[in-house]
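1. no sequence for this one, just the structure:
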């Protein structure tokens, strides 16, 4: 998954204003105790980060 698609999906699910705030502030156990930004900076694949967000936040299957 390209980062542009990842951020589009984040904005679609959380809203454009909250997506970055969530990605910056929300520490997720699914990401090894990292935020979305930290996981991406550490080299995690955007697809794996998106799956972790979906699992943690209950994103409906049709929006994954």
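-> Perfect, thanks for sending it. On a predicted model such as this, the values are computed, not experimentally measured, just so you know.

2. C-alpha only now, for contacts and for neighbours.
-> Fine.

3. And stretch 49-64, what's buried?
-> 49, 50, 52, 53, 54 (16 or more other CA atoms under 10 Å).

4. then this one, side by side with the first:
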């Protein structure tokens, strides 16, 4: 997953305002107590950030990939 795909999903699934706020301010245990924005700045894979954000918010798998029926869910990394 690329950064642009992450931001598209954040906007689609969480809303452009709330989603960006959550990415910037929600501390995620799966990311070592960092926010998504800090983790991305530290070089974390955007896919790991997206999964951590969805896990923390309880987003079900069926909603994680937004409204585009052709968008394919990127697999989780084996170590997550």
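-> Arrived safely. Predicted model only: the values in this text are computed from it and were never measured.

5. Can you pull the TM-score for these?
-> After superposition, the two chains reach a TM-score of 0.90 (TM-score structural alignment, normalised by the length of structure 1), with 64 aligned residues with a CA RMSD of 1.0 Å.

6. on that earlier part again, among the buried residues of stretch 49-64 of structure 1, which ones are in helices?
-> Secondary structure from DSSP state H places 49, 50, 52, 53, 54 of the buried residues of stretch 49-64 of structure 1 in helices.

7. closest to residue 21 of structure 1 among the buried residues of stretch 49-64 of structure 1?
-> Nearest to residue 21 of structure 1 out of those is residue 53 (CA to CA; 13.6 Å).

8. Return the residue of structure 2 aligned against that closest one.
-> Superposed on structure 2 with TM-score structural alignment, residue 53 of structure 1 falls opposite residue 53.

9. and the closest residue in space to its match that isn't next to it in sequence, what does it touch?
-> With CA to CA, 6 or more residues apart in numbering as the criterion, residue 53 of structure 2 has its nearest non-adjacent residue at 7.0 Å, and that residue is residue 28. Contacts here follow CA atoms under 8 Å, 6 or more residues apart in numbering; on that basis residue 28 of structure 2 touches 34, 35, 36, 52, 53, 56.

10. Trace residue 28 of structure 2 over to structure 1, please.
-> Counting by TM-score structural alignment, the partner of residue 28 of structure 2 is residue 28.

11. quick revisit: doesn't residue 37 make contact with the match of residue 53 of structure 1?
-> No: taking contacts as CA atoms under 8 Å, residue 53 of structure 2 lies outside contact range of residue 37: 10.9 Å.

12. how far away is residue 1 of structure 1 from residue 25 of structure 1?
-> 22 Å (CA to CA, to the nearest Å).
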